[in-house]
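S.K.: Provided below are the primary sequence and the corresponding predicted coordinates.
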Amino acid sequence: MKEEIRLTEFSHGAGCGCKIAPQVLEDILKSESAIPSFSNLLVGNESRDDAAVYDLGNGTAVISTTDFFMPIVDDAFDFGRIASANAISDVYAMGGTPLMAVALLGWPVNDLPPSLAQQVLEGARAICAQAGIPLAGGHSIDTKEPMFGLAVTGTVKLEQLKKNNTAQEGDVLFLTKALGVGVLSTAQKRKVLQPEHQPQMIEQLAALNKIGEALGKIPGVHAMTDVTGFGLAGHLVELAGGSNLSADLYYGKIKQLEGVAGYISHRVVPDSTFRNWNSYSSKIGFGKGVNVMEAFSLLPDPQTNGGLLVAVSPGSAGEVAELLKSSGLEAFAEPIGVLTAAGEKVITVKA
């Protein structure tokens, strides 16, 4: 009988948990060289946003992004779907519309059969078709570990462009997906994931964040980002801190995937959770009544293709809630926090 190949056994990381820790990334991105100024570059490295944005001069801008990682699931087709949905999400997080994608494939050709790589690409084609864009080409290399992702190009009208550092005091926060895929994927890698918890994990990992395009059309949506490898806490630190604000985060309002709390209680947590926490823990405080041990494991949990974190004016909160409900996301139609004037901590986690 032919032995089943488990892709996660061929990689040291999983999904966006492969990301370099925030503090290490800060050191890597430092430069002592004079960086040329480009007046049409609306979003670049300076804001740690989800994608680069370049003004075309005709009222629209082009969005350019890339994302790739090592397997977070064992099935090759699902790996292709998940990596592709994650990459395309960066365009949606800017309020944009994706146009096309090209593939980035690293494959250990001496260890894994080409037929599995073909299935990865089939998964990518399926998600690109769902997004209404072509998988128009790509590049592949021989690597020690399997890796896959996309470079995606999109467009956005300038008035609909959403950044991650333009929130305003008083904005309420919505999150469009539950947390915990990092915990569940770690349980899978350790072979302790219960069968009933796998379908929800795969479904969320491969779900496109298409609602970002509609959210971009709402003027009261002031800022937006997708929650990925730095966890909800890390991306909220970027959004609030980048906007010179602080945030009250209501822990009890945050949705978790089924089973996550149980795995956390048994210390089934990704290694990158601790790296994330060490990078920004000094910016986070806890109020009374919060389960700090659970929050410590959940809020920095690296999400792959996580939900959109949206900062919305109070006057537009009802419109956003109705959009979420009409899009099948009624479970996420209640705010999880509010942005406040800058204080001692960037985030205060409340019960």
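M.R.: Yes, it's here.

S.K.: make it CA atoms for all contacts and neighbour counts henceforth
M.R.: Fine.

S.K.: what helix or strand does the most centrally placed residue in the chain sit in?
M.R.: The residue lying closest to the centre of the chain (C-alpha atoms, centre = their mean) is Thr228, at 2.7 Å. Counting by DSSP states H and E, there is no helix or strand that carries Thr228.

S.K.: Below is structure B, check it against A:
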Amino acid sequence: MRALGHQFPEHEHPELLVGLSKADDAAVYRLNPDQAIVQTLDFFAPTVDDPFQFGQIAAANALNDVYAMGADVLFALNIAAFPDDLPVETIVAVLEGGASKVREAGGAVAGGHTIVDREPKYGLCVTGIAHPEAVLRKASAQPGDAILLTKPLGTGVLLNGMRGGEVPAAHEAIVIAQMSELNKRAAELARESPVHALTDVTGFGLAGHAVEVAMTSGVGVELSLGALPALPGLEAGVAQGLMTGGQANNRDYFSARVATARALTPLEDTLLYDPQTTGGLLIVLPESAAAELGARLQAAGIGNWRVGTVVASPDAESGGVRVTD
């Protein structure tokens, strides 16, 4: 599906600051010198059995793309598909779960659209706002920058294990809580620091999103395997043979731009390529500011890990990722 992005004609407009030609976490349209609309749409099939939790997770996943652009949430529209024989109570629970996250974000659900489909799907079209000059892109990383990650990795594999009853209840609760968590406070703290680039780690996995930062910024990215945080239960799940099709797809698509000095262990491969749901922010900022932001995030109860460094790319036209121990 990624190849489709190159098939659409580019739509040039003087006020469209971020669109198809500058792919990022959301589109940005300048309204006036002081305000820009930031808009994104995201939806997917159920990730968990509980309908309220599913609504929360899908909504948080969409809302976090606005935060990844350095914007504030204004309102959201539901986008949904449900079988016509699904109990009304289940549909209401999904929508209420989503609405609870929009309220937490400080926004409002202003409407939406629902169709009949055999497989349930739910998500949001989210509209946010930011100053045009304060929008944070993934394309502005600079050599010497530090890279922080604000959530541990492994939701894709653990979700697969949860579906098969192979994840302990305590670990399952941690996964669901993380996937329901907004990146709102983490983004607010990042905006108070001299951040050069920002994105969130979602379907492309850590390596895929690091490649995007490198390519769009014309730099290289070094990731330290020993620094990559794993969700509780991930190591055991990988040892049991758990993985996802998305992990294999990400590896196939991005590995040509990911250099490793040795063969990766199954756990290391998972940490790099496992697709994340509602993953953490990847914050790229000057080395001199990294420790202070890390401490402020920690004081706010937000975990964060120094996972890498931006380096100069030998080829200014393209970037890549180098993985170290």
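M.R.: Arrived safely. Here the structure is a predicted model, which is why all the values come from computation and not from measurement.

S.K.: related to what we said a few turns ago, got the contact list for the equivalent of the residue nearest to the centre of structure 1 over in structure 2?
M.R.: In structure 2, Thr228 of structure 1 lines up with Thr202, judged by TM-score structural alignment. Thr202 of structure 2 sits next to His209, Pro275, Gln276, Thr277, Thr278, Gly279, Gly280 when contact means C-alpha atoms under 8 Å, 6 or more residues apart in numbering.

S.K.: Could you tell me how many residues sit around the second one?
M.R.: Pro275 of structure 2: 29 surrounding residues under other C-alpha atoms under 10 Å.

S.K.: How is it assigned, secondary-structure-wise?
M.R.: coil (DSSP: H, G, I helix; E, B strand; the rest coil).

S.K.: The stretch 151-300 of structure 1: helices as residue ranges?
M.R.: 181-189, 198-205, 211-215, 231-242, 260-265, 271-280, 292-298 (DSSP state H, counting those that start in this stretch).

S.K.: Any chance of TSV for those, columns mean neighbour count and distance to Gly149 of structure 1?
M.R.: Output for the helices of the stretch 151-300 of structure 1, formatted as TSV (neighbours: other C-alpha atoms under 10 Å; distance: least, C-alpha to C-alpha, whole Å):
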stretch	mean neighbour count	distance to Gly149 of structure 1
helix 181-189	25	18
helix 198-205	17	14
helix 211-215	22	20
helix 231-242	24	19
helix 260-265	16	26
helix 271-280	19	20
helix 292-298	17	25
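
S.K.: Could you say which one of the ones you listed comes nearest to Val338 of structure 1?
M.R.: helix 231-242 (9.9 Å; C-alpha to C-alpha).

S.K.: hang on, Ala103 of structure 1 is in a strand, isn't it?
M.R.: Yes: assessed by three-state DSSP, Ala103 of structure 1 belongs to a strand.

S.K.: Just tell me what Asp65 of structure 2 corresponds to in structure 1.
M.R.: The alignment partner of Asp65 of structure 2 in structure 1, by TM-score structural alignment, is Asp90.

S.K.: Could you pull out the strands in the stretch 1-150 of structure 2 for me?
M.R.: Secondary structure of the stretch 1-150 of structure 2 by DSSP state E, counting those that start in this stretch: the strands cover 16-18, 27-32, 35-44, 72-82, 108-116, 121-130, 146-149.

S.K.: residues in structure 1 aligned with the last one?
M.R.: Using TM-score structural alignment, the residues of structure 1 aligned to strand 146-149 of structure 2 are 172-175.

S.K.: what's the average distance of the matching stretch to structure 2?
M.R.: Stretch 172-175 of structure 1: mean distance to aligned residues in structure 2 after superposition is 0.4 Å, counting by mean C-alpha distance after the TM-score superposition for structure 1.

S.K.: contact partners of that stretch?
M.R.: 254, 307-314, 317, 332-339.

S.K.: ok so, going back, just so I know, which of the helices of the stretch 151-300 of structure 1 lies nearest Ser140 of structure 1?
M.R.: Among the helices of the stretch 151-300 of structure 1, helix 198-205 sits nearest to Ser140 of structure 1 (C-alpha to C-alpha), with 23.5 Å.
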